[in-house]
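Peer 1: what's the 3D shape of this:
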Amino acid sequence: MTSYDQSNIFARIIRGEISAHKVYEDGDVLVMMDIFSQSRGHVLVIPKAASRNLLDAAPATLANVLTTVQRVARAAEAAFSADGIRVQQFNEAPAGQTVFHLHFHVIPIYANVELGRHAGLKADDAELAADAKAIAAQLD
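Peer 2: Just a heads-up that it's a prediction; the model follows:
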């Protein structure tokens, strides 16, 4: 397996070098809107620990992240009255991973509405900001 690259975009966001539409943050985890959202309310849950993907993450890192994934999934479902929630996670390029920092996609699903393509069109910044606030309000 290839080693972790400290210059990946998520590491840069964690360090504050690049802005993001943050939904939630604590000492271990960052939740942000996916700028290439597949549906309204699509978020990314990432550990702050340097992990390339699920295969090299420490068990404690996974425990913290998955607890947050569940909490955020419930909040997104409530915020947007979603009909379901899809959680996706990719490991290495052949499996679809494009950013090599462990992350989970939490994607609200709406009946009879097709998902956008992964890494397709960039979402509107104003909509992302509003959606981030709506999910964060459900976390309180």
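
Peer 1: alpha carbons only for contacts and neighbour counts from here, please
Peer 2: Noted.

Peer 1: can you list contacts of the helix or strand hosting residue 127?
Peer 2: If you go by DSSP states H and E, residue 127 is part of helix 125-139. Under the criterion Cα atoms under 8 Å, 6 or more residues apart in numbering, residues 21-24, 32-33, 35, 40-41, 71-72, 75-76, 78-79 lie in contact with helix 125-139.

Peer 1: Drop anything exposed from those residues.
Peer 2: 21-24, 32-33, 35, 40-41, 72, 75-76, 78-79 (16 or more other Cα atoms under 10 Å).

Peer 1: Let's compare: structure for the following, please.
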Amino acid sequence: MRDENCIFCKIIAGEIPSNTIYEDDEFKVVLDVSPASKGHALILPKNHYADLYEIDENVAADAMKLAKKLAIHMTDVLKCDGFNLVQNNHEVAGQTVFHFHMHLIPRYLNAKNNDILNWSHETFSPEEMAEIRDSLKMQS
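Peer 2: I've put the predicted structure just below:
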């Protein structure tokens, strides 16, 4: 399944050139054209899913398995000091291309962009935390 208007679908189809670092029947992994760090890559499922809410759960599980393999490989090759795995859903959360993708971001000590994932922490009272907890509880 493909979205004709999706830039990632076009990259997967080879209509737009990319720096591909991995490809199999289910995924294509490319270097990000606007990287946050050396080696920043994107895991793209070959089938189009807009976001985490739409992606098939087996494909999502396979994406995470691939992310682990790539993080280990990239850490070894690039000698990075840490790693971020980022996956945004909806515009308010920073999603700019509406094709599910995972960012693999190698992190280096003393590099620029070391604050890329910082945020201000919020404070909730114990009562508010209990209310939030109770509202989110799910059965396994």
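
Peer 1: that older thread, now go through the contacts of helix 125-139 of structure 1 and say which are in helices.
Peer 2: In helices, defined here by DSSP state H, the members of the contacts of helix 125-139 of structure 1 are 71, 72, 75, 76, 78, 79.

Peer 1: Out of these, flag the one nearest to residue 102 of structure 1.
Peer 2: residue 72 (16.5 Å; Cα to Cα).

Peer 1: Please pull up the equivalent of the closest one in structure 2.
Peer 2: Under the alignment by TM-score structural alignment, residue 72 of structure 1 pairs with residue 70 in structure 2.

Peer 1: give the contact list for its match.
Peer 2: Contacts of residue 70 of structure 2 (Cα under 8 Å, 6+ apart): none.

Peer 1: Quick one: residues contacting the nearest residue to residue 83 of structure 1 once chain neighbours are set aside.
Peer 2: Nearest-residue entry for residue 83 of structure 1: residue 110, 5.0 Å, with adjacent residues in sequence omitted and distances by Cα to Cα, 6 or more residues apart in numbering. With contact taken as Cα under 8 Å, 6+ apart, residue 110 of structure 1 is in contact with 82, 83, 84.

Peer 1: what's around the first one, how many residues?
Peer 2: Burial of residue 82 of structure 1 is recorded as 18 neighbouring residues (other Cα atoms under 10 Å).

Peer 1: what do we get in structure 2 for it?
Peer 2: So residue 82 of structure 1 corresponds to residue 80, using TM-score structural alignment.

Peer 1: now the closest residue to its match other than its chain neighbours: how far from residue 92 of structure 2?
Peer 2: Computed as Cα to Cα, 6+ apart, the closest residue to residue 80 of structure 2 that is not its neighbour in sequence is residue 108, at 5.2 Å. Distance, residue 108 of structure 2 to residue 92 of structure 2, using Cα to Cα, to the nearest Å: 27 Å.

Peer 1: Closest one of the contacts of residue 110 of structure 1 to residue 55 of structure 1?
Peer 2: Among the contacts of residue 110 of structure 1, residue 84 lies closest to residue 55 of structure 1 (Cα to Cα), at 27.0 Å.

Peer 1: doesn't residue 109 make contact with that closest one?
Peer 2: Yes: between residue 84 of structure 1 and residue 109 there is a contact under Cα atoms under 8 Å: 4.9 Å.
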